[in-house]
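Undergrad: Sharing a sequence plus its predicted fold:
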Amino acid sequence: MHLEPADAGEVSLWLSDAEFDRPTSDLIERLGGDEELLLALQLSGFADRDWNPVAEELARYGLAVITSWIHKRTIFSKVKRRTGYGLPTLVDWPGDQHTVVELADDVVIEALSYFKNNVLIAGKWDPTKGASLRTYFIGQCLFRFPNCYRRLFDAELLRRTNEIIADDDSIALVARTLHGIEDAVITSDAVRHALRSITTPRARSALVMHAQGYPYQEIADYLGIAGGAKAIENMITYQKKRARRSS
């Protein structure tokens, strides 16, 4: 699912350099400050020779900030506050350094492209409103975070689902759970139809775990689903009804 913020060009002043736990770079100051830097970029038509050093500095700064926030798990509350998007979470993910770095890289790369083309070139950043160039860029990183995060999150859920579905018997359990099939023999067509009817990786994981006898609360904890046992029960009930309507 691709998320589009209502206004990705506005960054409220609650963001500040002090919040980043990171010394501010002096590149912009060396180049004359935010307004002078923007004017130089505009006069050159954002030529690579002028834009690339700025992009590299913003990328280094953005990576330091976003990586730190992911590690501290404060990124989710900051994204919610700035964009309004609440994101699903897993207690133990992302935890490994490789995934954290991959996520931060994706966020910064997308933010740089958007920042250049849709903010700076489009003239949406107004330095007189109080948000510095760095602050505004971090705001864009927060707007880009949900889509980047969901791609990796869905891939992680699929990986966990594949771990849970270890054999044909497990898949057959899903088919029986969805369709109420009592016969011990489950055809391959029934299995394929059952799996196609599941709408999301999280729902698939929940159904497989439910079919294997896991309690609702344990499923919710494993998949990081807010609402706990009741949310899982509602999800499974919905998927069963949907599968039976489509059969």
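TA: Thanks, I have it.
Undergrad: Every contact and neighbour count from this point should use C-alpha atoms.
TA: Noted.
Undergrad: For this structure, which residue occupies the most central location?
TA: Most central residue of the chain, judged by C-alpha distance to the mean C-alpha position with CA atoms, centre = their mean, is Y149 at 1.9 Å.
Undergrad: Nearest residue to that one in space, ignoring adjacent ones along the chain?
TA: With sequence-adjacent residues excluded and distances taken as CA to CA, 6 or more residues apart in numbering, Y149 is closest to L103, at 6.6 Å.
Undergrad: Look up how far F115 lies from the one you found.
TA: As for L103, its distance to F115 is 18 Å (criterion: CA to CA, to the nearest Å).
Undergrad: Contacts only, for D50.
TA: By CA atoms under 8 Å, 6 or more residues apart in numbering, D50 lies in contact with A40, L41, S44.
Undergrad: Just the buried ones from these?
TA: Of all those considered here, the ones buried according to neighbour count by 16 or more other CA atoms under 10 Å are A40, L41.
Undergrad: quick one on the thing from earlier: number of nearby residues for the residue nearest to Y149?
TA: 22 (other CA atoms under 10 Å).
Undergrad: Find the helix or strand that it is a member of.
TA: Using DSSP states H and E, L103 falls within helix 97-114.
Undergrad: what comes up buried for that helix?
TA: For helix 97-114, the buried set under the neighbour-count rule, 16+ other CA under 10 Å, comprises 100-101, 103-112, 114.
Undergrad: Could you provide the residues you listed in a markdown table, with additional columns for distance to E163?
TA: Formatted as a markdown table, the entries for these read as follows, by distance: CA to CA, whole Å:
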| residue | distance to E163 |
| --- | --- |
| V100 | 22 |
| V101 | 24 |
| L103 | 22 |
| A104 | 26 |
| D105 | 27 |
| D106 | 26 |
| V107 | 28 |
| V108 | 31 |
| I109 | 31 |
| E110 | 31 |
| A111 | 33 |
| L112 | 36 |
| Y114 | 37 |
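Undergrad: what about versus this one:
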Amino acid sequence: MDDGADPVWSACDAVSSASTPRQRAAVPAEQYLRGTMPDLYDENVRLQEYIERRDADWKLRELLAAADFAGPRYRRFEEEISAYGLAVLRAWMRTGYIFTLTAQLGYYLDPTPAEIEELARDPEARHELADMTIALTLPAFRQRALVEGGWRVDGGAAIATYFTGAALRVFVNEFRKRRRYQQKWQTNVCQDIEVWPMPSSAGDPEIIAINGILIRDHLSSLDSRTRAVLKLVLDGYSQQEITEMLGLVSIKAVEGLLRRWRAAAKRALAGGGSS
């Protein structure tokens, strides 16, 4: 037989060349099925994987229940399922697929092009939304899915899939909340940006140093969240206070906004100086 032989016919030849039923039986059923009926073989593999996964999920749930869904084992479970959920949510946000999924659940968020673009290009925006979503999903998932039995082994979904489904519903609320914050600052704060005073006592020396050009020309082109952060910095608020006032996840979110703004501001100054 040449090296380019069709694997389907190779399997069939192995069966037909056996001279007795006992010899034919010596050919593994899996190999025969894969060679003669690949679609049925693939379906059989998927079914076997589903059964194994369902069995593993059930055993995991029983182990966690034995410790009343607490202690080191449950903390490890939370860490692992959180990491999985964060990675999935961030990927869905980056591609925009998350809005397709939420619509399939009956939640029509109707994101604007600017909102889709921000999630696609801004990893910190994705991290901020995903972090808050997962943090809020965990306690509800523990109570409803595990303690109260909302997740069932015969329900069809793996534990991880059930968790991401629960996180999608939380994401809907967090996205709407974030949208409301942005709209609030855009209407109540950012419309009067050109008349903001620049106090000499503002806490950030870099902002003071480059205020001459940027307070009108550059700042007005920024997104509402960044402008709101800068407004509060100029008013002398600390990063911790800004985090609490804007409902951000952590000080790192404020630091990230300011870092990106500084980089853009310096590029603007460099361009203005060379023209």
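TA: Okay, I see it. What you see is a predicted model, and the numbers here were worked out from it, not measured in a lab.
Undergrad: if we can go back for a sec, of the buried residues of helix 97-114 of the first structure, closest to L133 of the first structure?
TA: For those, the minimum distance to L133 of the first structure (CA to CA) is 12.0 Å, reached by L112.
Undergrad: Which residues are in contact with that closest one?
TA: With contacts defined as CA under 8 Å, 6+ apart, the neighbours of L112 of the first structure are A55, L58, A59, F137.
Undergrad: What's the match for it in the second structure?
TA: Residue correspondence to the second structure (TM-score structural alignment): L112 of the first structure is matched to L138.
Undergrad: For R196 of the first structure, see how far away K129 of the first structure is.
TA: In this structure, K129 of the first structure and R196 of the first structure are separated by 50 Å, where distance is defined by CA to CA.
Undergrad: For burial, what's the neighbour tally of the corresponding residue of the first structure for G96 of the second structure?
TA: Residue correspondence to the first structure (TM-score structural alignment): G96 of the second structure is matched to R73. Residues near R73 of the first structure, counting by other CA under 10 Å, number 16.
Undergrad: Then the one 4 residues further on?
TA: S77 of the first structure: 15 surrounding residues under other CA under 10 Å.
Undergrad: how near is it to D189 of the first structure?
TA: Using CA to CA, one obtains 44 Å as the distance from S77 of the first structure to D189 of the first structure.
Undergrad: Mind checking which of K129 and R196 of the first structure has more residues around it?
TA: In terms of neighbours (other CA under 10 Å), R196 is the more surrounded of K129 of the first structure and R196; the figures are 12 against 9.
Undergrad: Which residue in the second structure aligns with the more buried one?
TA: Residue pairing (TM-score structural alignment): R196 of the first structure is not matched to any residue of the second structure.
Undergrad: which parts of the longest helix belonging to the first structure are buried?
TA: Using DSSP state H to define each element, the first structure has its longest helix at helix 133-164. Of all the residues in helix 133-164 of the first structure, those buried under the rule 16+ other CA under 10 Å are 133-150, 153, 156-158, 160-161, 164.
Undergrad: C-terminal to it, what's the next element?
TA: Of the helices and strands lying after helix 133-164 of the first structure in sequence (DSSP H and E), the nearest is helix 168-179.
Undergrad: could you give the angle of that following helix to helix 133-164?
TA: An angle of 100 degrees separates the directions of helix 168-179 of the first structure and helix 133-164 when computed by axes from the mean of the first three to the mean of the last three CA atoms, to 10 degrees.
Undergrad: Which neighbouring elements make contact with helix 168-179 of the first structure?
TA: Applying 3 or more CA pairs under 8 Å, 6 or more residues apart in numbering; DSSP states H and E, one finds that helix 168-179 of the first structure contacts helix 188-196, helix 201-211, helix 228-246.
Undergrad: now, of those helices, which is deepest in the fold?
TA: A comparison of those by mean neighbour count, using mean count of other CA atoms under 10 Å, puts helix 201-211 on top with a mean of 23.
Undergrad: What span of the second structure is the following helix or strand past it aligned with?
TA: As assigned by DSSP H and E, the chain's next helix or strand after helix 201-211 of the first structure is helix 216-223. On the second structure, no counterpart of helix 216-223 of the first structure exists by TM-score structural alignment.
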